[in-house]
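> here is a sequence with its predicted model. Questions after.
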Amino acid sequence: MFNVVRERDPPRWTKRAGAQPTASWMSYMVRELLQDFQMNCLQVSDSPYDEDVANTLPMKHYEFPTGYNDDFGSVRLMIPEALFDPSNVKGVGASILGVGPLVTTSVGMCDMDIRPSLYGSVVVTGGNSCLQGFSERLNRDLASKTPPVGISLYYQILRNSMSMRLKIISANSSSERRYGAWIGGSILSSLGSFQQMWLSRQEYEESGKLILERCA
């Protein structure tokens, strides 16, 4: 139980008597709280993070289960910026790619013939894609880096009378985006043609991980 406190005042709450929640339940509720804070407060900046610009945006009020409440300003944009520029995170440096470079690097590792198709169907899914402004920022970052990718690809595009068209595909529902990978996996596993691709535990134990490469 908690008492209502003024903004930024320390929370005043007491534990309920009786059975206490398990560690797994507490872990689940912490994740739910973080997701709720993410959905209601955090926002991806339209361009690389600029504190002066961030301070001009409206603040958002959020109340935690303990009763503590506050208005959040520039931090709303600073936290999700790590997804696009991980170098701002201490101890990470340039060892991790941001979302934009991750897409361009992944596409660049594929055959040249299919790169236009890949850029034309960039699927945005997962919990972080629910952040306000995520798809718009990704679209801007990719639009400035994708076409044309290399001279050879440029000539190939001219030869085939094609144009590199970037398209971000994002489900309207936040639930569908958050669980898109699981939904897609369930659809794939239910296909009749996929049933022949299953590997048994016995097959894996006999051949090890090399059997996955042979099946691929």
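Right, received. Where do you want to start?
> switch to C-alpha atoms for all contacts and neighbour counts from now on
Will do.
> spatially central residue in this structure, please.
Centroid-nearest residue in the chain: N128, 3.3 Å away (criterion: CA atoms, centre = their mean).
> how close does that one sit to L42?
Going from N128 to L42 by CA to CA, to the nearest Å gives 10 Å.
> which other residues reach the one helix or strand R177 maps to?
Under the criterion of DSSP states H and E, R177 resides in helix 174-178. With contact meaning CA atoms under 8 Å, 6 or more residues apart in numbering, helix 174-178 is reached by 124-130, 170-171, 183.
> list the buried ones in that helix?
In terms of neighbour count (16 or more other CA atoms under 10 Å), helix 174-178 has its buried residues at 174, 176-178.
> and those as CSV, adding distance to R76?
As requested, the buried residues of helix 174-178 are exported to CSV (distance: CA to CA, whole Å):
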residue, distance to R76
S174, 19
E176, 24
R177, 21
R178, 20
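> return the member of the residues you listed nearest to S135.
Among the buried residues of helix 174-178, R177 lies closest to S135 (CA to CA), at 11.3 Å.
> take this one as well and set it beside the first:
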Amino acid sequence: NGSGIMKAGLAGEERPSLVFPSYVGRPKYKKVLPGSMHEPEYYVGTEAEQNRGLLKIRHPLSHGIVENWTDMENIWRYIYNSLQTMPQDHPVLLTEAPLNPVHNRERAAEIFFETFNVPGIFFSAQAVLSLYASGATTGVVLDCGDGVTHAVPVYDGFALTHSITRIDLGGRDVTDHLMLLLRRAGYIFHTSAEFEVVRQIKEKNCYVATIYSSEDNYFDDPTKNASAYLLPDGRPINLGAEKYRASEILFSPDKVGLEYSGVQECLLNAIQKADIDLRKTLYSSIYLAGGTTMMPGFGERLLSDLRKMSPKEIKIKITAPPERKLTCWLGGSILSTLAAFKNMWIKKQEYEDEGKRILH
């Protein structure tokens, strides 16, 4: 249930059956030609992607928190229709970012139990599932997605809840900053559909600079090292320093006036909050997860910054699984097939008997 990308499928599958952007599009214009098919009130999934130029796009999730429950329900309904499954036949494993508001979980459970009539539900932190998919039981997961970055230390299968750190900074903020940098360069993007174009520019061209000042020297002449990107309408735009300056906000949010710590500090704080006897193990068992960590140079920059901030004798090892965009879903797919997991579902009858307090 990601802020940027939804992944859905049946337990036991090796890959999600559905992977699509987490947004709902509504038509901006009225149809003027008679005889055409009935126009849907909203579009989700591939249809929303294909028609985005005609749509006003809204993301129901912002920084891991649902802000529009009607659209969130529409996305979940689209998933059931696409999978051709009946909600009452299958319990649901739903992922969420750690340290989310209590209300978010309660409202989600209410919709699944009362609207979709599911037999059971289980909420799991994204990072824990990512570690599970990597085949490890000990480590610290840095999950950097579209809306949230969080670091979760896990030791022998136990999440160290007091050590979890979170910052509301992710890939969407990088896209926002890239849009601003392109505007300064003379390229104007302002509609919700054009925001998705900028996101694609980011995914295909942006990278993280290992040494920021060195990149500045490399791009001191804006025209010398620029690369061209072709927009959907055929117009080319030149990308220079924007390619690495956009992603720099992940490591130096203060450059754009944000009062967050960077992702490297988020990770370091999580390790430092753990018991002193566990820290050495956690330093050598860092796992990356989330689509934003796929950006070229992310792991190298993280390692470089951690070495500067950590004791010299500490061995730091970062594992970046190639499928880390999907490891959270894969972990959930594996976990929900285990026989022992059947006792962990919150059943509908239990929810009706005990109410919302059973969710916590």
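Looks like it arrived, so ask away. Please read these numbers as outputs of a predicted model, since none were measured by experiment.
> returning to that earlier point: by neighbours, which of the contacts of helix 174-178 of structure 1 wins?
In terms of neighbour count, C130 stands highest of the contacts of helix 174-178 of structure 1 at 25 neighbours, by other CA atoms under 10 Å.
> mind listing what the counterpart of it in structure 2 touches?
Residue pairing (TM-score structural alignment): C130 of structure 1 is matched to M294 of structure 2. Taking CA under 8 Å, 6+ apart, we find M294 of structure 2 in contact with 324-325.
> quick one: the helices in structure 2, in order.
With DSSP state H as the criterion, structure 2 has helices at 46-50, 69-83, 102-110, 126-133, 171-184, 192-205, 212-218, 242-245, 263-273, 279-283, 298-309, 327-335, 348-354.
> give me the number of neighbouring residues for T66 of structure 1.
16.
> do the same with R307 of structure 2
By other CA under 10 Å, 15 other residues sit near R307 of structure 2.
> what's the answer for the one 3 residues further on, then?
The criterion is other CA under 10 Å. On that basis, S310 of structure 2 has 13 neighbouring residues.
> aligned counterpart of it in structure 1, please.
Structural alignment (TM-score structural alignment) places S310 of structure 2 against T146 in structure 1.
> quick one, what contacts the nearest residue to that match once chain neighbours are set aside?
Nearest residue to T146 of structure 1, sequence neighbours excluded (CA to CA, 6 or more residues apart in numbering): T104, at 7.0 Å. T104 of structure 1 makes contact with 142, 145-146, according to CA under 8 Å, 6+ apart.
> now with 10 Å, please.
For T104 of structure 1, the contact set (CA atoms under 10 Å, 6 or more residues apart in numbering) comprises 115, 118-119, 142, 145-146, 149.
> so what corresponds to it in structure 2?
T104 of structure 1 maps onto L268 in structure 2, by TM-score structural alignment.
> try L118 of structure 1
When structure 2 is aligned by TM-score structural alignment, L118 of structure 1 is paired with L282.
> relative to L268 of structure 2, how far out is that match?
Taking CA to CA, one finds L282 of structure 2 at 10 Å from L268 of structure 2.
> likewise L180 of structure 2?
Per CA to CA, L180 of structure 2 is found 30 Å from L268 of structure 2.
> show the end-to-end separation of stretch 128-141 of structure 2, please.
Using CA to CA, the distance between the terminal residues of stretch 128-141 of structure 2 is 8 Å.
> where in structure 1 does that stretch fall?
Going by TM-score structural alignment: stretch 128-141 of structure 2 matches no residues.
> before we move on, back to that, okay, and the common contacts of N128 and L42 of structure 1?
By CA under 10 Å, 6+ apart, the residues touching both N128 of structure 1 and L42 are 35, 80.
> what about the counterpart of D216 of structure 2 in structure 1, neighbour count?
Using TM-score structural alignment, the partner of D216 of structure 2 in structure 1 is D52. By other CA under 10 Å, the residues close to D52 of structure 1 number 9.
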